[in-house]
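A.B. asks: Build me a model:
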Amino acid sequence: MPRAAFFTKETITAAGLEIVRAGGEDSLTARALSKALHCSSSPIFTVYEGMDKIKEDVRNAARALFSEYVSDVMDYYPAFKELGIRIVRFAKQEPNIFRMLFLGLDSSYTAEISKVDLCLDGIEEEYGLTEAQTRLLFRQIWPLACGLAVINAQNPEVYPEAEISEILSTEFTSMMHFLKSGQQVINITPRLRSSADEQKL
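C.D. replies: Below you'll find the predicted structure:
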């Protein structure tokens, strides 16, 4: 007769998320789970077949946590900037969960954030941009926001939130001026000054 399970998947996943929150994704082990749940590994693996599935469910729980964190960004104007600020703020408040979602095995999660497309649709409509212009705007600002988030996950004292807001506003305003000007991007390739004329804007 199989041993009765003492824990649900939800209980184990919640404990796993707390372990990641405190020590990072690498700290999520069977031993750490057993310690957190005050049991041997047997009851845990009565519910789960192995650690891979537990880690998958913990990542899903982390996704749900972040989704809830940005769930109301469309209530703000401009929503795209609010989303950028939220990502940086989340990295500051939940550095280990941020690293798991955006820098770890699940780093492809960045492209799956549903609020991005909603924000981009709003920008396209509100600023009269084409879809191509909106995607170019996203391509320039999104890596900047994520880069600021990475810095804040490592050292939250480097950029205060007011400065982050100013940096994002400067980039957004600069890109809007560029897009509205009708100019094309000039791909500047670094070359030795002695070998060719300098390439200038």
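A.B. asks: C-alpha from now on. contacts and neighbour counts both.
C.D. replies: OK.
A.B. asks: Not counting its own residues, what contacts the longest helix anywhere in the chain?
C.D. replies: When every helix of the chain is counted residue by residue (DSSP state H), the longest turns out to be helix 131-154. Residues from elsewhere that reach helix 131-154 (Cα atoms under 8 Å, 6 or more residues apart in numbering): 84-85, 87-92, 94-96, 98-99, 120, 123-124, 158-159, 164, 168, 171-172, 175-176, 179.
A.B. asks: and Gly23, what does it touch?
C.D. replies: Contacts were defined as Cα under 8 Å, 6+ apart; by that measure Gly23 touches Asn96.
A.B. asks: Let's compare: structure for the following, please.
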Amino acid sequence: MARRKTITREHILNAAHEVVSTEGFSGFTARNIASKMKSSTQPIYLEFKNMDELREAFFEEVETYLRDDIFSKSISGDPIIDLTLNYVDFAKKEKMLFRALFVEDHADGKLLNEFGFQMFLAKAKGIEEYEGMSDEAIHTAFLANWITATGLASLATSERMNATNEEMIQIVKLVNKSLKRNPDFTITM
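C.D. replies: Below is the predicted model:
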């Protein structure tokens, strides 16, 4: 009779999440993930072809977590401002995971950039000020908000600044007001 599988895909992904949340991507190795599960690396390679496939599954889980649990919270009533507030809150609560995902240089950084842009687009739909904007203007609005959010989040995680939600709302409003006054301004990355 075959032995029953005791370490599941979910166990492996949870261990990967724990490793990245404590060590960053430098710790994203089969050995470290197996160590978190108190097992050999064999269950990882039984479930995933290789570490690239595990990394891909991990990022799918992260995107679902960010979309459903982090960025879905309504705080101010303005979905774009809420993205910033939720991003900063995530950075404060999960400092190492935030740094691993959004600060460290890693192969999936561009995927996270695209994920952030798609989140912004989804939130901007139905907001009057974004209707009729060119693709370039919407992309600039995203980048301006993302740069602002990342700055606030980085300052919050390093405890160099502890802005209140009201202060952050005013900062984001100021950035967006400036964009409206300067419609020809563009940011490219």
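A.B. asks: picking that back up, among the contacts of helix 131-154 of structure 1, name the buried ones.
C.D. replies: By neighbour count, with 16 or more other Cα atoms under 10 Å, the contacts of helix 131-154 of structure 1 hold 84-85, 87-92, 94-96, 98-99, 120, 123-124, 159, 164, 168, 172, 175-176, 179 as buried.
A.B. asks: Of the residues you listed, which belong to helices?
C.D. replies: Assignment to helices by DSSP H places the following of those there: 84-85, 87-92, 95-96, 98, 120, 123-124, 164, 168, 172, 175-176, 179.
A.B. asks: got the contact list for the helix or strand harbouring Glu53 of structure 2?
C.D. replies: Taking DSSP states H and E as the criterion, the element that holds Glu53 of structure 2 is helix 51-65. The contact list for helix 51-65 of structure 2, computed with Cα under 8 Å, 6+ apart, reads Leu13, Ala16, His17, Thr29, Ala30, Phe48, Phe115.
A.B. asks: Next one: the fifth one from Ile7 of structure 2, what distance?
C.D. replies: With distances defined as Cα to Cα, to the nearest Å, the gap from Ala30 of structure 2 to Ile7 of structure 2 amounts to 14 Å.
A.B. asks: of the two, who's got more company?
C.D. replies: Ala30 (19 against 15; other Cα atoms under 10 Å).
A.B. asks: State the number of residues packed around the spatially closest residue to the more buried one that is not a sequence neighbour.
C.D. replies: Taking Cα to Cα, 6 or more residues apart in numbering as the measure, Ala30 of structure 2 lies nearest to Thr41, with 5.9 Å between them; neighbours along the chain are not counted. Number of residues near Thr41 of structure 2 (other Cα under 10 Å) recorded here: 16.
A.B. asks: Thr41 of structure 2: what's it in contact with?
C.D. replies: The neighbours of Thr41 of structure 2, taking Cα under 8 Å, 6+ apart as the test, are Ala30, Arg31, Ile33, Ala34.
A.B. asks: again, 7 Å this time
C.D. replies: Thr41 of structure 2 is in contact with Ala30, Arg31, Ala34, counting by Cα atoms under 7 Å, 6 or more residues apart in numbering.
A.B. asks: who's in contact with the second one?
C.D. replies: Translated: Arg31 of structure 2. Neighbouring residues of Arg31 of structure 2 by Cα under 7 Å, 6+ apart: Thr41.
A.B. asks: quick one: secondary structure of Ala5 of structure 1?
C.D. replies: When the structure is split into helix, strand and coil by DSSP: H, G, I helix; E, B strand; the rest coil, Ala5 of structure 1 lands in coil.
A.B. asks: which ones are touching it?
C.D. replies: Under the criterion of Cα under 7 Å, 6+ apart, the neighbours of Ala5 of structure 1 are Pro43, Thr46, Val47.
A.B. asks: Including distance to Leu148 of structure 1, secondary structure and neighbour count, could those go into CSV?
C.D. replies: Supplementary listing: the contacts of Ala5 of structure 1 in CSV, determined by distance: Cα to Cα, whole Å; DSSP: H, G, I helix; E, B strand; the rest coil; neighbours: other Cα atoms under 10 Å:
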residue, distance to Leu148 of structure 1, secondary structure, neighbour count
Pro43, 42, helix, 17
Thr46, 42, helix, 16
Val47, 39, helix, 16
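A.B. asks: mind putting the residues you listed in JSON lines, distance to Asp106 of structure 1 included?
C.D. replies: JSON lines is the format used below for the contacts of Ala5 of structure 1 (distance: Cα to Cα, whole Å):
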{"residue": "Pro43", "distance to Asp106 of structure 1": "27"}
{"residue": "Thr46", "distance to Asp106 of structure 1": "26"}
{"residue": "Val47", "distance to Asp106 of structure 1": "24"}
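A.B. asks: need the contact list for the residue nearest the centre of structure 1.
C.D. replies: Averaging the C-alpha coordinates of structure 1 gives a centre point, and the residue nearest to it by Cα atoms, centre = their mean is Phe102 (4.7 Å). Residues near Phe102 of structure 1 by Cα under 7 Å, 6+ apart: Tyr109, Thr110.
A.B. asks: I'd like to know how far it sits from Ala111 of structure 1.
C.D. replies: Taken as Cα to Cα, the span from Phe102 of structure 1 to Ala111 of structure 1 is 10 Å.
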